[in-house]
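Engineer: from the sequence below, what's the structure:
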Amino acid sequence: MNRIFTYMIVGAMILGVAVGWACNQYLSPDQAKAAADGFSIITDVFLRLIKMIIAPLVFSTLVAGIAHMEDAATIGRVGVKTMGWFISASVVSLTIGLIMVHLLQPGVGLALPAPNAAAATVDVSTFTLRDFITHLVPKSIVEAMANNEILQIVVFSVFVGTAVSAIDDKAPAVLALVEQIAQIMLKVTGYVMRTAPFAIFAALAATIATQGIEVLFTYVKFVGGFYLSLGILWGLLVAAVVLIVGPRALKLMGAIRQPALLAFSTASSEAAYPRTLEELQKFGLSRKVASFVLPLGYSFNLDGSMMYCTFATLFIAQAYGIDMSIGQQITMLALLMVTSKGMAGVPRASLVVIAATLAYFDLPEAGLLLILAVDHLLDMGRSATNVVGNSVAAAVVAKWENQIDTPQDEQAAPLKA
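Structural biologist: As a prediction, this is how the structure comes out:
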């Protein structure tokens, strides 16, 4: 199924480029614009579908996740160390994405017209700490969900999840209902994402019809810049694990090569989970630590996905010539730190997170279509990065807990086999 979907994505990209180029070359500017408007019907529907699932998806996944956090608390020391590493890695990932997109500026020069006047005149200088703090708390959760106010939904979800977790029997009926809603929304999200090839075709065709084939060079810069950023993150992760675990950690990178390649080829880090767990145990990590850190990592340690959210959001702002203040960029990092934690296992989760972030900062939501065309290609890289990041986290926590076999044990095991 993944292979068929990949072929559909690639086919949609090729067909979209070809149709867009033909419209740009053989139609008058007015006719090309009319054709782009026709294609935009498909992309508008896709954007509305994305917006439709944001509120219930964030609420249900966050409440369910927080309600189960007591399981991690019972493990005590290991849970604290694991979460400490996850938070640190998240900050590093988001910050690298922020710095690299400013250095490379892949979106600068596109000068796309804002879809509406409001988006074109966003006044980021009016941001104040008071406005931000008071805006965190919803006056009505119904209003917050209706307007897709992501931070307000997160705040309400944290309160509900914490309350459920604090009840002795964990309100089983409520928790079961929330988990069922989460499962339903995950299924709905899967249905929505199946329409992605049509949206990709329409987005590319509309963009190239009006902007010309030259816009593809922007995509090359965007994709190349993101993979360069991932390379820097990989280097830091490897350096960190070698520093903490020792030179032996280099063998870990070789051990997880196949799971990382599987995640890259399928664009799904979840697909590589069983093999990753197996390889970590072969490397010498205790099953107790590996079985705890890896599942938690798939919910709280999506290094590649978080970097992508920062990189892509600011790329869109650059493409529309919108400057974001330092305060707003710091707020964006904090927002992504939280929202990315509730999106584990969601197909194309980054698109949902980015859509919510664009709406929160009044950035043109149509900018999502810019990255949609190459999202699958980038998803491959961030999925592999998620596998590497979670494997490094498991090794680091195991080292801190003295739960890694000695080199002698590691060398003796193959001889017995």
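Engineer: CA only for contacts and neighbour counts going forward, please
Structural biologist: Will do.
Engineer: just the buried residues of the helix or strand encompassing Gln328, please?
Structural biologist: Using DSSP states H and E, the element containing Gln328 is helix 326-339. Within helix 326-339, the residues that count as buried by 16 or more other CA atoms under 10 Å are Gln328, Gln329, Met332, Leu333, Leu335, Leu336, Met337, Thr339.
Engineer: excluding its backbone neighbours, what's nearest the third one?
Structural biologist: In this structure, Met332 finds its nearest non-sequential neighbour in Thr357, 7.4 Å apart by CA to CA, 6 or more residues apart in numbering.
Engineer: also the last one?
Structural biologist: Nearest residue to Thr339 in three dimensions, chain neighbours excluded: Val353, at 6.7 Å (CA to CA, 6+ apart).
Engineer: next secondary structure after whichever strand or helix holds that neighbour?
Structural biologist: Following DSSP H and E, one finds Val353 within helix 349-360. Downstream of helix 349-360, the first helix or strand assigned by DSSP H and E is helix 368-372.
Engineer: determine the set of other helices and strands touching that following helix.
Structural biologist: The contact analysis (3 or more CA pairs under 8 Å, 6 or more residues apart in numbering; DSSP states H and E) places helix 368-372 against helix 196-211, helix 303-319, helix 349-360.
Engineer: between the last one and helix 303-319, how big is the angle?
Structural biologist: Angle, helix 349-360 to helix 303-319, by axes from the mean of the first three to the mean of the last three CA atoms, to 10 degrees: 40 degrees.
Engineer: run the chain-centre distance for helix 349-360.
Structural biologist: Offset of helix 349-360 from its chain centre (CA atoms, centre = their mean, to the nearest Å): 9 Å.
Engineer: another sequence for comparison is provided below:
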Amino acid sequence: MLSLDIEEMNKEEIKKHKWYQILYVQVLIAITIGILLGYFYPSVGESMKPLGDAFIKLVKMIISPVIFLTVITGIASMSNMKAVGRVAGKAMIYFLTFSTLALVIGLVVANVAQPGSGLNIDPATLQSEKVHEYVQKSHDATLTGFLMDIIPTTLFSPLTGGNILQTLFIAVLFGVSLASIGDKAAPLVSFFQELSAPIFKIVAILMKAAPIGAFGAMAFTIGKYGIGSIGNLLFLILTFYITSLLFVLIVLGAVARYNGFSILKLMRYIKEELLLVLGTSSSEAALPTLMDKMHKAGCEKSVVGLVIPTGYSFNLDGTNIYMTLAALFIAQACNIDLTLQQQILLLLVAMLSSKGAAGVTGAGFITLAATLSVVPTVPVEAMALILGIDRFMSECRALTNLVGNACASVVVARWENSLDRDKLNRALNGNTVVGNN
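Structural biologist: Coordinates of the predicted model:
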């Protein structure tokens, strides 16, 4: 009876919002206007870049406090500290399995579709200063350096530095310490729980600016690069988008079905976040609201706090598909035949380099540079071939990564018996109003 009352209340709340007041509708309209402005008035569209940049900065400003409070309150409420390690371990097994599978799928599709065949490019004609910048960053982004970078300079620097894994590291330590001292920590835990409410209210306020950010970012992209610039490389873009879509629908769809939920319903549930990522080309723009939504969908706060921020660095399905697909595209375009051993080497290096450059701006392109550098027969300079269209593929990378992390949080929560199935079913069936505060 209570569930029926809740459902009726939610339906009434939905009716209060007119169609143009719904966030995802506003973002969709903003993206459309941005595309039109960038197409018909390129210079004006290009000048809209600060709007997109400002919105992403606003969101990044609040990411560290959201992760810090979510993880601390989640872990502090766990009576068994072994559960923290167990959740992290299961999450990493999940990440490693599906990230590797994504790399393999990209490799297979590239060999079957042959998107680069017939271009007959001479690598000597390809020179780009921008590519050299990415190559330099790839040399700097070693796995050891990445692991060392997880340790912050001070206890509080992650809250101001914006490094997701550093924030997660300190939050886990703080949460474990609070849980270990028991009742003495109760006032502090209560304070953090109370503080979470205004922090998430700030997130809701910032999200009202999402349409402006999406408009600015999309107008800039179309204005600067132009829709026409993707013409001769359209087959690669289509291959990548179709491969990513099939990965989500078939691979993640099978995982979701096995764990008792629908991947399509999950995507519908996080449609605001997906549109926000599409508009801004940044998955970070949707991180705070994604964490909130997955918690409201029945995933325990401690699981969400550990899985999603970690997944943003280690569970990059879209980026991994892109890396092997793009690497083979470049080889095919330059008429370079890679042996099976060389392709396997590319795969193994990509598994490591995708972790080494995690959290770095332009990580997809940086990891590609690091991966190509181990196969001397494929010139790194040939990355200039896809530099112009990388922006058009970054949206797909981010969208696939976002769905992968949302799926991971539900799966790991189920493995841990930390999933409220009633809440999940209500959320995925559209009976829970979230994100339109």
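Engineer: can you give me the TM-score here?
Structural biologist: Comparison of the two superposed chains (TM-score structural alignment, normalised by the length of structure 1) gives a TM-score of 0.60, and 300 aligned residues with a CA RMSD of 4.4 Å.
Engineer: related to what we said a few turns ago, let me have the helices and strands packed on helix 368-372 of structure 1 in JSON lines, extended by distance to Val164 of structure 1 and mean neighbour count.
Structural biologist: Shown next, in JSON lines, are these (distance: least, CA to CA, whole Å; neighbours: other CA atoms under 10 Å):
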{"stretch": "helix 196-211", "distance to Val164 of structure 1": "36", "mean neighbour count": "26"}
{"stretch": "helix 303-319", "distance to Val164 of structure 1": "28", "mean neighbour count": "26"}
{"stretch": "helix 349-360", "distance to Val164 of structure 1": "25", "mean neighbour count": "22"}
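Engineer: closest one to Val154 of structure 1 among those?
Structural biologist: helix 349-360 (11.5 Å; CA to CA).
Engineer: in structure 2, point out the residues matching that closest one.
Structural biologist: For helix 349-360 of structure 1, the aligned range in structure 2 is residues 363-374, judged by TM-score structural alignment.
Engineer: could you list the buried residues of stretch 216-229 of structure 1?
Structural biologist: Going by 16+ other CA under 10 Å, stretch 216-229 of structure 1 has these buried residues: Thr218, Tyr219, Phe222, Val223, Gly225, Phe226, Ser229.
Engineer: need the contact partners of it.
Structural biologist: Stretch 216-229 of structure 1 is contacted from outside by 96-97, 100-101, 104, 106-107, 110, 308, 311, 315, 374, 378, 381, using CA atoms under 8 Å, 6 or more residues apart in numbering.
Engineer: please list only the buried members of those residues.
Structural biologist: Ile96, Gly97, Met100, Val101, Pro106, Gly107, Tyr308, Phe311, Phe315, Val374, Leu378, Gly381.
Engineer: ok, so of those, who is nearest Met185 of structure 1?
Structural biologist: Using CA to CA, these come closest to Met185 of structure 1 at Tyr308, 22.8 Å.
Engineer: in structure 2, what residue corresponds to that closest one?
Structural biologist: By TM-score structural alignment, Tyr308 of structure 1 lines up with Tyr322.
Engineer: list the contacts for its match?
Structural biologist: Counting by CA under 8 Å, 6+ apart, Tyr322 of structure 2 has contacts Gly106, Phe240, Gly364, Arg397.
Engineer: okay, it and Thr142 of structure 2: tell me how far apart.
Structural biologist: Tyr322 of structure 2 sits 20 Å away from Thr142 of structure 2, going by CA to CA, to the nearest Å.
Engineer: tell me which element Ser93 of structure 1 is part of?
Structural biologist: Counting by DSSP H and E, Ser93 of structure 1 is found in helix 77-104.
Engineer: equivalent range in structure 2 for that helix?
Structural biologist: With TM-score structural alignment as the criterion, helix 77-104 of structure 1 aligns to 86-113.
Engineer: quick one: that stretch to structure 1 mean distance?
Structural biologist: Here stretch 86-113 of structure 2, set against structure 1 after superposition, deviates by a mean of 0.6 Å using mean CA distance after the TM-score superposition for structure 1.
Engineer: go through that stretch and flag the buried ones.
Structural biologist: Buried, per 16+ other CA under 10 Å, within stretch 86-113 of structure 2: 87-88, 90-92, 94-95, 98-110.
Engineer: name the SS class of Thr361 of structure 2, please.
Structural biologist: coil (DSSP: H, G, I helix; E, B strand; the rest coil).
Engineer: and Ala204 of structure 2, how many residues sit next to it?
Structural biologist: 16 (other CA atoms under 10 Å).
Engineer: Pro198 of structure 2 versus that one, what's the distance?
Structural biologist: From Ala204 of structure 2 to Pro198 of structure 2 the distance is 10 Å (CA to CA).
Engineer: likewise for Leu51 of structure 2?
Structural biologist: 25 Å.
Engineer: so the two - more neighbours on which side?
Structural biologist: Neighbour count, other CA under 10 Å: between Leu51 of structure 2 and Pro198, Leu51 has more, with 21 against 10.
Engineer: quick one: contacts for the more buried one?
Structural biologist: Applying CA under 8 Å, 6+ apart, the residues near Leu51 of structure 2 are Ile212, Gly213, Phe215, Gly216, Ala217.
Engineer: what do you get for Ile29 of structure 2?
Structural biologist: Pro211.
Engineer: in this structure Ile42 of structure 1 contacts Ala199, no?
Structural biologist: Yes: counting by CA atoms under 8 Å, Ile42 of structure 1 sits close enough to Ala199 to count as a contact (6.0 Å).
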